[in-house]
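**Student:** Here is the input, now give the coordinates:
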Amino acid sequence: MLMRRVVALMVVAMLALSACSSGDPDATASADLRGSIDRIEIGNSETLAPSLDFVPGLEYRRAETRKVWEGNGGVLVDGQPLLLDFYGESLEDGTVLINTFDGLPRPFLLAPELLGEALYEALRRANVGARFLHVAPPSEENPDEPAMVLVIDVLPARAHGTVVEPRSDHPIVVLGATGEPQITMREGVAAPGELQVATLIQGDGEQIREGSHISVNYKAVFFDTGEIFDSSWDPGKAPLETRIGVGQALLGWEQGLIDQAAGSQVILIMPPAVAYPDKGTMVFVLDILDVWNPED
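**Tutor:** Below is the predicted model:
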């Protein structure tokens, strides 16, 4: 599968954060026919994806990686959820092989057992917002595959925006170092009889509407006890991808997330009628990481 190849390529790509190579170039190849990462330019396209400018059909016999920019977000932390955008083309003829920029980014976790040691070691030194350019020659396992060029963006895996004053009758939410919310119930506050929605961090990204594809991190606790019911922040889990307005999500999400923006953090207090009928009122805190509206 293509994603398996992408992950494998990233392991090689991140072995160094500056231009690097593996193996020796073909000494018999003409210099005019030998490809190099320095001859590839990244530009803008009419969509969210980058454009790539290169001479097709050149021979790439070594892997090369270049950090395009550092990123101005926080340094990635062990075990945190991770979102990566990919755009890749065949260096043989420019065929687009993967494009998540015009869709949803791919969720991962920053853990060596999930990413492999090489990729883990490189990404844990990267900042959110960093961009990498990688050239991968055909693999030894599949020598007939074309050489490939990838643009890889490291995206925020937590809410980012303007902090909003919380309601005094809502649970207390405190964020850990990775952005994981800790939710504490207030004493003497009764569970509401209907869905309550409040924004804790106001993002400025794409808005959710019916039909939107979303990527979120979430934590859910029982209103009565504060006990955790479910969390995408748990070790071994990654951000959840779902769709709003088509029956894929809980009714409380379907109603409460409409018009919320990417980058926002939202608290939903959900009675059984819009959550789980047999589990009582629940509290969800969701970080809206990405929103994709296909018709845009």
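
**Student:** going forward, measure contacts and count neighbours with C-alpha atoms only.
**Tutor:** Fine.

**Student:** Was I right to think residue 283 contacts residue 224?
**Tutor:** No. Judged on Cα atoms under 8 Å, residue 283 makes no contact with residue 224 at a distance of 9.7 Å.

**Student:** Who has more neighbours out of these two?
**Tutor:** Neighbours around residue 283 and residue 224, counted as other Cα atoms under 10 Å, are more numerous at residue 283. The numbers are 26 against 14.

**Student:** which SSE is the more buried one in?
**Tutor:** strand 282-292 (DSSP states H and E).

**Student:** just residue 4 next, same as before
**Tutor:** Judged by DSSP H and E, residue 4 forms part of helix 2-13.

**Student:** And that helix, what's buried?
**Tutor:** Buried residues in helix 2-13, defined by neighbour count with 16 or more other Cα atoms under 10 Å: 6, 8-13.

**Student:** Here is the second sequence; please produce its structure so I can put it next to the first one:
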Amino acid sequence: MLLAVSSCGSIPEDWKTPAFLQSDEEELDERLPTVTGEVGEEPELEFPDIAPPEEQISGVIHENDEGEGELIRADDMLLAHIVDYQWTAKGEYEKTQSTYEAGAPVVLQLEQMGEELTSDLVDQRVGSRVEYVFPPQDPEEAAAMGQPEPEPGASVSVVDVKDRFGKGETVSGEQTTDGGDGLPTAKDEGSDEPEISVPEGDPPEDLESVQLIEGDGPEVEAEQQLIVQYTGVTWDEGEVFDSTWSRDGAPATFAIGAGQVIEGWDEGLVGENVGSRVMLAVPEDMAYGGEDAQQSGQDNPEGALVFVVDILGAVDVATPEEQASEDGEDEDDGGDSGGEE
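**Tutor:** Have a look, this model is predicted:
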């Protein structure tokens, strides 16, 4: 499946065949299952009356050529819906996974995926749909890549691109305040990394949040996946200790309100609107702590911290328990197996 392949960032050599369709070709390979339905709704697939191909093929099923969606770049982070099928033999197939059913799209890091996966996506627009067919994977190669034993037959993935987030991207909107009044300040630097100035004196004892830019998107909810641009400095020295800008401005993504980040982020960002720029003054006990900050070999800063966070997106995600439940329901129902009538 595409998700499994993209997570390892590589693809077996014997999958890289001339049958891979480039996105500028006018006709789709006849061996691709026919995909119908509107982008944004779960697609329906009709499989050709042939055995599964033994080579990788793919193609752009729907080009969003109306000029409304943003162009996808090779170093983007994508938000996408994916539907997977297992195509085991002529007339035999079964749906194995659907983010539409789970109600939660996934995040794809294009730079971590091979060109064989990204070439049909790059230079398309948000709102496009791409289909992939992957041949059966050799069990020995799967084991060497640390993957479980592959299912028999070819796997089919249909990818609907819902949104994109590019390097250096920041929220739009006018910054109405720089902060201050005893709290740090951060001037609007446009698309550049914000410069945070920390005042003299002790940090606040409680978490302080200042909305520098008010977004008009939906409110961030606990356990959503956030896509953000951020910079963090220490209160004592005012020095940057972590920043997405140090990674070429590539946005970061993580679960919020789920204990995966510091408490100051979990409490300070849940309830904010997507599209907002938020400055957080985080006390020591809601950051990494004092002398215990450097744990498990991680070089975490001590004391109070200050962050400026641009909330680019917030996405519902399916928990492993929910996904297992969805998969179990598919198995109980027999999936969407098809055959000749």
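
**Student:** hey, where'd the strands end up in the stretch 51-200 of structure 1?
**Tutor:** 64-69, 81-90, 96-99, 106-109, 131-136, 148-155, 162-163, 172-175, 181-184, 196-202 (DSSP state E, counting those that start in this stretch).

**Student:** What is the first one packed up against?
**Tutor:** With contacts defined as 3 or more Cα pairs under 8 Å, 6 or more residues apart in numbering; DSSP states H and E, the packing partners of strand 64-69 of structure 1 are strand 131-136.

**Student:** What is the corresponding segment of structure 2 for the strand it packs on?
**Tutor:** Under TM-score structural alignment, the match for strand 131-136 of structure 1 in structure 2 covers residues 128-133.

**Student:** contact partners of that stretch?
**Tutor:** Stretch 128-133 of structure 2 is contacted from outside by 2, 32, 39, 53, 56-64, 120-121, 154-161, using Cα atoms under 8 Å, 6 or more residues apart in numbering.

**Student:** Any quick PyMOL command for the buried ones out of those residues?
**Tutor:** Selection of buried members from the contacts of stretch 128-133 of structure 2 for PyMOL, criterion 16+ other Cα under 10 Å:
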select buried, resi 2+32+39+53+56+57+58+59+60+61+62+64+120+121+154+155+156+157+158+159+160+161
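
**Student:** Spatially, which residue comes closest to the spatially most central residue of structure 1, not counting chain neighbours?
**Tutor:** Residue closest to the average C-alpha location in structure 1 (Cα atoms, centre = their mean): residue 83, at 1.9 Å. Using Cα to Cα, 6 or more residues apart in numbering and skipping residues adjacent in sequence, the residue nearest residue 83 of structure 1 is residue 107, 4.7 Å away.

**Student:** From residue 114 of structure 1, how far out is the one you found?
**Tutor:** Going from residue 107 of structure 1 to residue 114 of structure 1 by Cα to Cα, to the nearest Å gives 11 Å.

**Student:** These two - which one has more neighbours?
**Tutor:** Ranked by neighbour count (other Cα under 10 Å), residue 107 of structure 1 and residue 114 place residue 107 first, with 19 against 13.

**Student:** who's in contact with that one?
**Tutor:** 81-84, 238-240.

**Student:** who wins for neighbours among the residues you listed?
**Tutor:** That'd be residue 81 among those, by other Cα under 10 Å, with 27 neighbours.

**Student:** counterpart of the residue nearest to the centre of structure 1 in structure 2?
**Tutor:** Checking TM-score structural alignment: residue 83 of structure 1 goes with residue 78.
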